[in-house]
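1. My questions concern the predicted model and sequence given below.
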Amino acid sequence: MRHELIIVGAGLAGVALAHALHVDGHAPRVLEARARCGGRILGVDGFDLGPSWVWPTLQPRLAAWITAHGLRSYEQASTGALQFEDADGRMQTYASGMAQEPPSQRLLGGSAALLVPLPALQRAGLIETGVSVRALHLGVEGVDVIAQGSDGTRRLQARRVALALPPRLIAAMAFDPPLPAALHAQLAALPTWMAGQAKFVARYAQPFWRAAGFSGTAFSQRGPIGELHDASLPDGRAALTGFIAWSASMRAACADLPGAIVAQLQRLFGSAAAQPLAVHVQDWALEEFTATPADSAAAPREHPDYAPIVLPEPWRARVLLAGSEVAPDFGGYLEGALQSASAAHAWLSAR
């Protein structure tokens, strides 16, 4: 069986592209290497362990997506004092806190709410998980997609292929004929945004920091937490969330990272932080379908300069790069994923 289109990757970009084509009456085949969909979107009980903030006033496609699907957002809690811990563990409290402009927003249901088209795509049988694409072979009338699943190696055929993946994962695929060496090097050099990072959520019975006059926002030069925010939900469930500043190798060497996190939360907010209901840690550097060793070795501190990448002939007519990191703006962000999906939909619709 030859498919009209195979989409590789069921993160937000792949899901949005599949949804647009499905609405048009097409039946794209979506292959996802993980056992779940969502890519870097990952939550637990409504709390985000992947991307969590949106800025609808700055991100038009995301704003339109939120409106079209009836999603709701709420402002990031920031009222109260800010804590700063220096490298020696000295604490400074800033009563004025940190006002964000424009204010960051969170989505009810977490970022997973953005995957609202997913159930319809799954009911239509368009998405298959646990299938990792390893190679692309270009033919006269299409592309042979070589994939590895639970049933072994399989070969699928498609007229066109959309790769809704980070560039480094694309560089790890085998292409026949090979990509030009310069292009392969370019793909391999582009960091996957947040791939080398780790994030945590510490859940509590009450937002005790608010009663003590703290915003829940904190920054530290000592770690393991580098940046911290209030992640409490509108329904009253309380949590603190943040990013681990330690490198991937330091995280791997820590025998009890959740314990180290709780110890630092106690330094920041006192003994009330000692008994979380749960601590969830997501180390993206350990995700083989997100990060490569290069992402862990040198995680960028500043946002990389992403830009659209078009494959050269003879690949150009058959294969399109459609992941967030190749978006014209907001590369690596949720907005970038929707931009790439929109551009891919336009490209496919014109052919």
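-> Yep, it's here.
2. from here on, contacts and neighbour counts on C-alpha atoms
-> Will do.
3. ok, then the element right after the lengthiest strand in the chain?
-> Among the elements of type strand in the chain, defined by DSSP state E, the one spanning the most residues is strand 152-163. Next in sequence after strand 152-163, counting helices and strands by DSSP states H and E, comes helix 167-171.
4. helices or strands up against that next one?
-> Using 3 or more C-alpha pairs under 8 Å, 6 or more residues apart in numbering; DSSP states H and E as the contact criterion, the secondary-structure elements in contact with helix 167-171 are helix 181-189.
5. Could I get the buried residue list for the helix it packs on?
-> In terms of neighbour count (16 or more other C-alpha atoms under 10 Å), helix 181-189 has its buried residues at 184, 187-188.
6. What of stretch 295-308?
-> Buried residues in stretch 295-308, defined by neighbour count with 16+ other C-alpha under 10 Å: 295-296, 299-300, 306.
7. starting at the chain centroid, how far to it?
-> Once both centres are worked out by C-alpha atoms, centre = their mean, to the nearest Å, stretch 295-308 turns out to sit 14 Å from its chain's centre.
8. Same question for stretch 167-178.
-> In this view, stretch 167-178 has its centroid 21 Å away from the chain centroid, taken as C-alpha atoms, centre = their mean.
9. Quick one: end-to-end distance for it.
-> 15 Å (C-alpha to C-alpha, to the nearest Å).
10. And for it, what's in contact with it?
-> With contact meaning C-alpha atoms under 8 Å, 6 or more residues apart in numbering, stretch 167-178 is reached by 133-138, 163, 184-185, 187-192, 289-292, 323, 325-326.
11. got another, please set it beside the one above:
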Amino acid sequence: MLETAIIGGGLCGLALAAELEALGRDYCVFEARARLGGRVLSEPSEKAAMRVDLGPTWFWPETQPRIAKLVADLGLAHFPQHDEGAVLRLLDFDKRAERSDGESVHAGARRIVGGTASLIEALAAKIPADRIRHAHVVVAIKDCGDHIKLTLRTGEAETIVEARRVVLALPPRLVEQSIGFEPALDDHLTEALRETATWMAAEAKAVTAYDRPLWREAAASGNAYVTHQDAVFYEIFDACDAAGTGAALGAFLALTPALRESFAVGLPMLMGNQIGQIFGPELEQGELHFQDWAAEPFTCAARDLAPMAERPLYDNPYLRQAAWGGRLLFGGSETAGAAGGYMEGAIEAAQRLLRDITRFAPAKEKGMANEVALAAFGQWTAERQSQILAAYRTHLNRLLASSDKEIVTQRAMLATMEEVFADALAKLGELPFDMDGVAIAAGRSDLTPRILQNFDGFLQSLLDCVVKFNRTSCALSNFPGEDKLAKDYVQAILLDLAAAWREFCLSANAIFVAKTQAAAA
């Protein structure tokens, strides 16, 4: 049986797969498309003799350390986004664009030589070909207790795959819209999946290649904005290669998905006319590359087509919790705790998933040797973390039903973690660790830190879930200060949890020290 099934061969899924491959773990990537990369897409341009990006283009090393490190580790060359020259603004349909000098638009953004697809290709090169399945579309997922059964569509046929755990490294809305779950997912998780917008899913991007960058010769940066009501593009930027000899302009369309579909036949002419109006008529004609992501069923969900009033919010804690006792995990850039929607977010999500998966080291020998016992404890911890919100709600409801309704959030969270820690100590006492050769240094067992690492992010996960749950709780809306937690209240809660954590650490270590002493007696 497969250990880990990764659904989605985009940046997050491939970054995770490459790490699992390096660790010698068992996994397979299932990608719905015939290509890898997801929203990363680079097309060859004959005129510019380079590849142009129709998906993500930029990363920012100063504020996005994960993607910057990955690019460096893979040995990929990169270069600064060209911003030198005037910025143009087209404010009225029938007037010339206004020039503004001295503006820096992209704030230190950099681009990967050869296009962003070079990143995907470098990751894929680390993964054996037999670990990737193209054109496999997941339609159903069933929890079978100790494993998960996947139903995948491959053309007209269906394939069944069984795995110990499944990682869904694809946009949350697509998960909710296109996959049937048995049993159904928790209501809060389903809502989180449904309400998490897919970054850039309803966008369309065009890149037009030219013989030479005439805008640079006219002291323009290539950056332009169109703000009148008949805009075809809302933003244009220089998309030349590092040397500036491969000439191209990139642009994001202002037209809605419905209008793009209505104007499909004449859209290339409209795009050329607007570029010509801004930069000069000689640039109306070029080699056009166009990608409408709203027309991609493996990117854009039905809910993504609705206009957004503001930038989507990410960082939903429910999407970072495992379901089904740790057997079902959620990934993709939109699930990240930081930089959701960006390539940085995809790598952050992959690193979180790797931490979750590597809690469960595969057994290398029969019986319950230490590695197997540690893996069993890691599995137990993941299951408890997936149930943490339900446990909190149980304690909260008990307190709300009592006569003492003071600081109920603080007391419910503390009771939740004290219960988890007490059960964890009992679990450690049950597991038959082999203490022969386990050292004790300065009073601490060598096994203690390996046990404690299973709780990395546990308390933060609880806090994130509680904050989100309390905000939407009708019952807590009647208790000022409990529905929206003030900073001082959160600090008081964290102090309580820290004290409980310290007590657990000491008690867990005491169990191992006692086991070692008993084994030596």
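-> Here it is on my side, so go on. Bear in mind that the values here come from a model prediction, so they are computed numbers and not experimental data.
12. if we can go back for a sec, pull the most distant pair out of the buried residues of stretch 295-308 of structure 1.
-> Across the buried residues of stretch 295-308 of structure 1, the longest distance by C-alpha to C-alpha is 18.6 Å; it joins Ser296 and Tyr306.
13. residue range for stretch 187-199 of structure 1 in structure 2?
-> Taken onto structure 2 by TM-score structural alignment, stretch 187-199 of structure 1 occupies residues 193-205 there.
14. how near is Tyr204 of structure 1 to Asp144 of structure 1?
-> Counting by C-alpha to C-alpha, the gap between Tyr204 of structure 1 and Asp144 of structure 1 amounts to 50 Å.
15. right, I mislabeled it, should have said Ala274 of structure 1
-> Counting by C-alpha to C-alpha, the gap from Ala274 of structure 1 to Asp144 of structure 1 is 55 Å.
16. In terms of neighbours, single out the busier of the two.
-> Asp144 (21 against 16; other C-alpha atoms under 10 Å).
17. My understanding was that that one contacts Arg134; is that so?
-> No: in this structure, Asp144 of structure 1 is not within contact of Arg134 by C-alpha atoms under 8 Å, at 10.9 Å.
18. Show me what Val262 of structure 1 lines up with in structure 2.
-> Mapped onto structure 2 by TM-score structural alignment, Val262 of structure 1 lines up with Gly272.
19. Name all residues that make contact with its match.
-> Gly272 of structure 2 neighbours (C-alpha under 8 Å, 6+ apart): 283-286.
20. did I read that right, it in a strand?
-> No: applying DSSP: H, G, I helix; E, B strand; the rest coil, one finds Gly272 of structure 2 to be helix, outside a strand.
21. Confirm for me that Tyr147 of structure 1 is in contact with Thr129.
-> Tyr isn't right for residue 147 of structure 1; it's Ala. No: using C-alpha under 8 Å, Ala147 of structure 1 and Thr129 do not qualify as a contacting pair, with a distance of 11.6 Å.
22. just the helices in the stretch 401-521 of structure 2 please.
-> Counting by DSSP state H, counting those that start in this stretch, the stretch 401-521 of structure 2 has these helices, from start to end: 408-430, 448-452, 458-472, 487-520.
23. Show me what the first one is packed against.
-> Helices and strands touching helix 408-430 of structure 2, by 3+ C-alpha pairs under 8 Å, 6+ apart, are helix 370-386, helix 388-400, helix 487-520.
24. got those as a markdown table, with mean neighbour count columns?
-> Shown next, in a markdown table, are those (neighbours: other C-alpha atoms under 10 Å):
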| stretch | mean neighbour count |
| --- | --- |
| helix 370-386 | 21 |
| helix 388-400 | 18 |
| helix 487-520 | 15 |
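25. For Glu217 of structure 2, which of those is the nearest?
-> Judged by C-alpha to C-alpha, the one of those that comes nearest to Glu217 of structure 2 is helix 487-520, at 54.0 Å.
26. what helices or strands is the closest one leaning on?
-> With contacts defined as 3+ C-alpha pairs under 8 Å, 6+ apart, helix 487-520 of structure 2 has these neighbours: helix 408-430, strand 444-445, helix 448-452.
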